[in-house]
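Asker: no FASTA, just this:
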């Protein structure tokens, strides 16, 4: 896998909204973990998706389970996995302009900063603004019953689309975010897959 831009590496903030993604093709694609069939991973109150779901289990007390639709052609990549980055999928077949389309899932404990899910979302938006990034589109939604917002913005001349989920559970709050980028937003297959991935993202207990 290629490197992040220096700006993006420095800007890995609370929920990863400024993560610039993969600037070159992956070198460490891990296909050992197969996504579970969508029907088996269904959760009450979550949006239906007919794509297989990649399950990213909790790592610490009180954390939610994160599930990401994985359409055909999107492969699990473990190069970036960390305490914040919980999972990445990439599509090398859609690579354009030396950039591999990717979806990055992040999770951060926000308990000390924000007691409510809406404040989690507000903090994420404020982080973008403080780094000079203008939110171009924003729509409220629910993800598995949790308050959420879809946002669109531009980072390093590439369009970015993300879903921010504010999670509150048993006295803890989390920011769960899935962020997608491409260098070719006119690719109809990418647009369709992006809709599947973002609309089917799941955050549940």
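Answerer: Yes, it's here. The shown structure was predicted, so the numbers you read here are calculated from the model rather than taken from an experiment.

Asker: CA only for contacts and neighbour counts going forward, please
Answerer: Fine.

Asker: against residue 195, how distant is the residue sitting nearest the centre point of the chain?
Answerer: Centroid check for the chain by C-alpha atoms, centre = their mean gives residue 178 as the closest residue, at 1.3 Å. Here the criterion is C-alpha to C-alpha, to the nearest Å. By it, residue 178 lies 12 Å from residue 195.

Asker: same check on residue 121?
Answerer: For residue 121, the distance to residue 195 equals 20 Å [C-alpha to C-alpha].

Asker: what of residue 87?
Answerer: For residue 87 relative to residue 195 (C-alpha to C-alpha), the value is 18 Å.

Asker: compare neighbour counts for the two and give me the winner.
Answerer: residue 87 (24 against 12; other C-alpha atoms under 10 Å).

Asker: who's in contact with the more buried one?
Answerer: 56, 76-78, 80-81, 104-106 (C-alpha atoms under 8 Å, 6 or more residues apart in numbering).

Asker: before we move on, what about residue 52?
Answerer: Residue 52 touches 35-38, 69-71, counting by C-alpha under 8 Å, 6+ apart.

Asker: one more: residue 16?
Answerer: 84-85, 106, 177, 179.

Asker: just how off-centre is the lengthiest strand in the chain within its chain?
Answerer: As assigned by DSSP state E, the longest strand anywhere in the chain is strand 158-169. Computed by C-alpha atoms, centre = their mean, to the nearest Å, the separation of strand 158-169 from the middle of its chain amounts to 7 Å.

Asker: structure two is appended below for comparative analysis:
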């Protein structure tokens, strides 16, 4: 598990990475063709098999991808802009909405990808153990296990103390990809200092529900 704090402009943006490369600039992203850092249109045909997602015509922002890895993508949401300077070998996509800044903290999400020593429930437990060491005591709440594009997944809510006087509410989607020869874990972590904001809540639902993992 990787813990990282990033700052976007004047707004401190705490990015809690539960697992985790490169990107574009900080301008608004719109649908376009092109490489793995651009917004694209998802075209998978079914959600029944691992690596195959439901058909959609929505615009997606694709995370940086290494050879042999699945493609990871997130729906484009108005106001949420890619911030490439916070991306690296682990963090494949970093996005924030500065217009929703509260307490000098801009809501943000990150997609991370890493090789994993376990799969499924064992990998979720590994992630939860690491998360419990950094989350505010008693704040970790896991939802029922599910699937994302046919792969085992788990959603976890928790709270963080980013800095004195600033706490955030975070949600992480953990996806376990049991591919040979080496399993992979991808996470999508989104957080805010203002969890009751209706605009944030709507964006969060779209981002988490629309996360795609495609072979």
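Answerer: Yep, it's here. Every value quoted in this text rests on a predicted model; they were computed, and no experiment measured them.

Asker: corresponding residue for residue 69 of structure 2 in structure 1?
Answerer: Aligned by TM-score structural alignment, residue 69 of structure 2 pairs with residue 63 of structure 1.

Asker: just to be sure, its match is in a helix?
Answerer: No - assessed with DSSP: H, G, I helix; E, B strand; the rest coil, residue 63 of structure 1 is coil; it does not lie in a helix.

Asker: how far away is it from residue 5 of structure 1?
Answerer: For residue 63 of structure 1 relative to residue 5 of structure 1 (C-alpha to C-alpha), the value is 30 Å.

Asker: likewise residue 54 of structure 1?
Answerer: Counting by C-alpha to C-alpha, the gap from residue 54 of structure 1 to residue 5 of structure 1 is 27 Å.

Asker: between these two, who's got more neighbours?
Answerer: It is residue 54, of residue 54 of structure 1 and residue 5, that has more neighbours when counted by other C-alpha under 10 Å, with 24 against 15.

Asker: so that one is in which element?
Answerer: If you go by DSSP states H and E, residue 54 of structure 1 is part of strand 53-56.

Asker: what about the next helix or strand after that strand, how far off from structure 2?
Answerer: Proceeding N to C from strand 53-56 of structure 1, the next assigned helix or strand is strand 65-69, under DSSP H and E. Compared with structure 2 after the fit, strand 65-69 of structure 1 shows a mean deviation of 0.8 Å (mean C-alpha distance after the TM-score superposition for structure 1).

Asker: list the buried ones in strand 65-69 of structure 1?
Answerer: Going by neighbour count (16 or more other C-alpha atoms under 10 Å), the buried part of strand 65-69 of structure 1 is 66-69.

Asker: of these, which pair is most distant in space?
Answerer: 66 and 69 (10.3 Å; C-alpha to C-alpha).

Asker: what do the two both touch?
Answerer: residue 201.

Asker: about what we covered before: mind giving me the packing neighbours of the strand holding residue 54 of structure 1?
Answerer: Strand 53-56 of structure 1 sits against strand 65-69, with contacts defined as 3 or more C-alpha pairs under 8 Å, 6 or more residues apart in numbering; DSSP states H and E.

Asker: so the very next helix or strand once past the strand it packs on aligns onto which residues of structure 2?
Answerer: Of the helices and strands lying after strand 65-69 of structure 1 in sequence (DSSP H and E), the nearest is strand 75-77. Aligned using TM-score structural alignment, strand 75-77 of structure 1 spans residues 81-83 in structure 2.

Asker: what sits up against that stretch?
Answerer: 8, 23-29, 93-97.

Asker: which of those fall within strands?
Answerer: Per DSSP E, the contacts of stretch 81-83 of structure 2 map to strands at 8, 93-96.

Asker: returning to what we had before: quick one: the following helix or strand past the longest strand of structure 1 aligns where in structure 2?
Answerer: Going down the chain from strand 158-169 of structure 1, the next helix or strand is strand 172-181, by DSSP H and E. Per TM-score structural alignment, the counterpart of strand 172-181 of structure 1 in structure 2 is residues 182-191.

Asker: and that stretch, how far out from the chain's middle?
Answerer: Worked out by C-alpha atoms, centre = their mean, stretch 182-191 of structure 2 lies 7 Å from the chain centre.

Asker: likewise for stretch 118-138 of structure 1?
Answerer: On C-alpha atoms, centre = their mean, the centre of stretch 118-138 of structure 1 falls 15 Å from that of its chain.

Asker: for it, which positions count as buried?
Answerer: Quick answer for stretch 118-138 of structure 1 (16+ other C-alpha under 10 Å): 118-121, 123-125, 127-128.

Asker: SS state for residue 122 of structure 1?
Answerer: Looking at residue 122 of structure 1 with three-state DSSP, the answer is helix.

Asker: counterpart of it over in structure 2?
Answerer: Aligned partner of residue 122 of structure 1 by TM-score structural alignment: residue 125.
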